[in-house]
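S.K.: everything below, folded, please.
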Amino acid sequence: MRIAFFGSSLVSAYWNGAATYYRGIVRALHARGHHVTFYEPDAYERQRHRDIPDPDYARVVVYAGEGTDGVSRALEDARGADLVVKASGVGVFDELLEREVLALRRPGSLVAFWDVDAPATLERVRADEADPFRALVPRYDLVLTYGGGDPVVAAYHALGARACVPVYNALDPATHHPVPRDARFACDLAFLANRLPDREARVDAFFFRAAAAAADRRFLLGGNGWHDRPMPANVAYVGHVYTGDHNAVNCSALAVLNVHRDSMVRNGWSPATRLFEAAGAGACQITDAWQGIDEFLEPGREILVAEDGDAVAAHLDALTPARARAIGDAALRRVLASHTYAHRAAQVEAVLEGAERADVVEAIAR
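M.R.: Prediction:
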């Protein structure tokens, strides 16, 4: 199958938390014999902060982030694909792309919307009856989502989606795996996340409050946008951490923290990409509490769950290196057995085959 995929970026994780999700899905689809062209804009300085060169598992087409000539050429280049995907949150030309990819449909092809932040998209659409995306949802052959479980599926069906299937984050074992400890990232608790308005209050509650409550512990913070944020003295801020160093961070901390965004917690069933990345490195993780976590990792055995920053500090106080290793090892076994991108690609393939059959039935009925 020839797949045209319009997303934020495959080659840069700079202000682009979906990068490793895209890489895992696309690499696994390539391994199953599909040919992917990934179209991404030159925007937000991502091309200046690439994590990887153009990969061998996809053709990458970069178009100008200003003016419409570049995106129009990209759309024309995608004509003839068997599957056209428009991902949410490209960052530029989103409304244009959401509308124009539908014009690329031809007999025997499919057009899908792949929502990498479904809870936030749905909250936006609920709040604005005039949102142009509302009218487009029923025109897509299917909606795939980064997660969200039954609440997201029900909400998309209410908007008229023909089909909606969550395709959760997962592990790419070729990219995220155990490595030796690195003294640069040695700490008791590491947290990697870009500074975003709908997550900052939760970062205050779970990370900075824990740091203040555990003044004798060493905390490490990585990600964009935190440079002007006042921090406790025991927090070391290391700025943007490129993908190539994620394993070292995950393997050098006693524990790794995950803090989810507001909309993801309200919805539930929205495990962040880094949850699987850290598990793949065998890290002991502490996550903020959200509904559905036990469907991915078992609390207390494969991951630790905290209700607030004081609970994070309490987990750290009780955590020994031996117990941290046991939790990390159990998480690694679980994700390798059930949550790799090979599992997700097989799921996507099955969903697409079902959509193709449904399209044929609908055509016959007409």
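S.K.: for the rest of this, base every contact and every neighbour count on C-alpha atoms.
M.R.: Noted.
S.K.: got the contact list for stretch 83-103?
M.R.: 1-9, 40-41, 43, 65, 71, 75, 78, 104-105, 109-117, 132-133, 136, 139-140 (Cα atoms under 8 Å, 6 or more residues apart in numbering).
S.K.: quick one more, to check against the first:
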Amino acid sequence: MDIVILGLSITSSWGNGHATTFRGLVRELDALGHHVTFLERDVPWYAPHRDLPQPPYCRTELYADLADLRARFGRTVAGADAVIVGSYVPKGVAVGEWVQETAQGVTGFYDIDTPVTLAKLSAGDFEYLHPRLIPGYDVYLSFTGGPTLGRLEREFGSPCARALHCAFDPGLYHPEPMQAAWDLGYLGTYSDDRQPRVDGLLMAPAQRWPEGRFVVAGPMYPGTIAWPGNVERIDHVPPDAHRRFYNQQRFTLNVTRDDMIRAGWSPSVRLFEAAACGTPIISDVWEGIEALFVPGEEILLAESAEQVLGYLRDIGDADRRAIGARARERVMAEHTAGHRAEQLVAVLHEIAADTRPARTA
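M.R.: Got it, this is the predicted structure:
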């Protein structure tokens, strides 16, 4: 198939998790024999941070604005077998309207931020998606599964809502023997609603266990945060350093934004990347996590600093490694980028079989 994706970014992983998702998915689509064109808005905050300016597995084009997009890529969009618009695309409503008017093939919305999107729609915030556009996309591809898919169809009129979770690249994420630098680490961009769980599940344990070694990595943390002396700060870990970062931790922390906790079934790519490295995960609790990992066997759940400290100090190395190994086995079987590419292709073929005759009648 000839597939066009209009996404937030594939060239820069700075301050966003979209790039790594698109890179893995597009690479695997290419490996399956499909041709992908990725269209990305040229914005100043990514321009100095492009760690993959020309991905080798797709045609990547930057556009300046909507007029430039329409003028240069109208034929590309019109002639594609499938056109997918991602969440948080600048001027995403106007981009979506143009795609639905122009594309002759299957159209889809790929929501890497589904709970955030739905919260914004409920608040009347139509930054990158308007409710009127949802019925016009042939398929709504959602990072969130579970009951949210039915809600997208019932309340918002999507003709077809399917889960397409994040994934990891097994070529990039795997165990490496190295000396542990930290007892517990966290990798994630700062957000106001996630920070209380970082405070409760990492900062508080660090304060109560001065001998422990902790790390928080990611951009945009306010300068007003008072970091305990045993918490190391790293401003940015590029994707090619994620594997080393996870392998240097005895345990890694996963915490979730409020909207995603409320929706459930919203795994972060941190879960899959860390599991692929065999690093045991301590996670906050949300509905649907048990569908991804077996609690107590493949993942450790925590709601308090006391629980976190219990894991860090009481679980021996053999048991710790066994938890990580079981989690790795699970994600290798179900959550690679290759699995996601196959799922996407199957959905697009299914939708095309249902919609193409109607489009050409």
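S.K.: what about the closest residue to Tyr44 of the first structure other than its chain neighbours, distance to Asp115 of the first structure?
M.R.: Leaving aside its chain neighbours, Tyr44 of the first structure sits nearest to Trp15 (7.4 Å; criterion: Cα to Cα, 6 or more residues apart in numbering). Using Cα to Cα, to the nearest Å, we find Trp15 of the first structure at a distance of 17 Å from Asp115 of the first structure.
S.K.: so how many other residues sit close to Ile225 of the second structure?
M.R.: 7 (other Cα atoms under 10 Å).
S.K.: and it, that's in a helix?
M.R.: No. The assignment for Ile225 of the second structure, made by DSSP: H, G, I helix; E, B strand; the rest coil, is coil rather than a helix.
S.K.: the longest helix belonging to the first structure - contacts with which helices or strands?
M.R.: As assigned by DSSP state H, the longest helix anywhere in the first structure is helix 341-365. Helices and strands touching helix 341-365 of the first structure, as assessed by 3 or more Cα pairs under 8 Å, 6 or more residues apart in numbering; DSSP states H and E, comprise helix 19-31.
S.K.: now Trp227 of the second structure. Nearest residue, chain neighbours left out?
M.R.: Using Cα to Cα, 6+ apart and skipping the chain neighbours, the partner closest in space to Trp227 of the second structure is Met203 (7.6 Å).
S.K.: alignment lookup: the one you found to the first structure.
M.R.: In the first structure, the residue matched to Met203 of the second structure (TM-score structural alignment) is Phe208.
S.K.: residues contacting that match?
M.R.: Residues in contact with Phe208 of the first structure (Cα under 8 Å, 6+ apart) are 231-232, 309.
S.K.: what's the answer for Ser9 of the first structure, then?
M.R.: Contacts for Ser9 of the first structure (Cα under 8 Å, 6+ apart) come out as 16, 19, 39-41, 46, 90.
S.K.: out of these, which sit inside strands?
M.R.: Of these, the ones assigned to strands by DSSP state E are 39-41.
S.K.: which one of those sits closest to Glu302 of the first structure?
M.R.: Comparing those against Glu302 of the first structure with Cα to Cα places Glu40 closest, at 35.9 Å.
S.K.: next, the angle from the longest helix of the first structure to helix 19-31.
M.R.: Orientation of helix 341-365 of the first structure against helix 19-31 (axes from the mean of the first three to the mean of the last three Cα atoms, to 10 degrees) gives an angle of 70 degrees.
S.K.: contacts for helix 341-365 of the first structure?
M.R.: Residues outside helix 341-365 of the first structure that contact it (Cα under 8 Å, 6+ apart): 24-25, 28-29, 32, 108, 110, 141-142, 165, 167-172.
S.K.: circling back to that earlier point, please produce a PyMOL select command covering the buried subset of the contacts of Phe208 of the first structure.
M.R.: For the buried members of those, the matching PyMOL selection, counting by 16 or more other Cα atoms under 10 Å, is:
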select buried, resi 231+309
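S.K.: hmm, which of the contacts of Phe208 of the first structure are common to the second structure?
M.R.: Contacts conserved in the second structure for those, counting by both residues aligned by TM-score structural alignment, their matches' Cα atoms under 8 Å: 231-232.
S.K.: what about the counterpart of Ile281 of the second structure in the first structure, how many neighbours?
M.R.: If you follow Ile281 of the second structure across to the first structure using TM-score structural alignment, you land on Gln285. As a burial measure, Gln285 of the first structure scores 25 neighbours (other Cα under 10 Å).
S.K.: let me see the contact set for Gln285 of the first structure.
M.R.: 255-258, 275, 278-279, 303-304, 327-328.
S.K.: same question for Asp188 of the first structure.
M.R.: Shown in contact with Asp188 of the first structure (Cα under 8 Å, 6+ apart): 217-220, 253-255, 316.
S.K.: ok, these in the second structure, which still hold?
M.R.: Among the contacts of Asp188 of the first structure, the contacts conserved in the second structure (both residues aligned by TM-score structural alignment, their matches' Cα under 8 Å) are 217-219, 253-255, 316.
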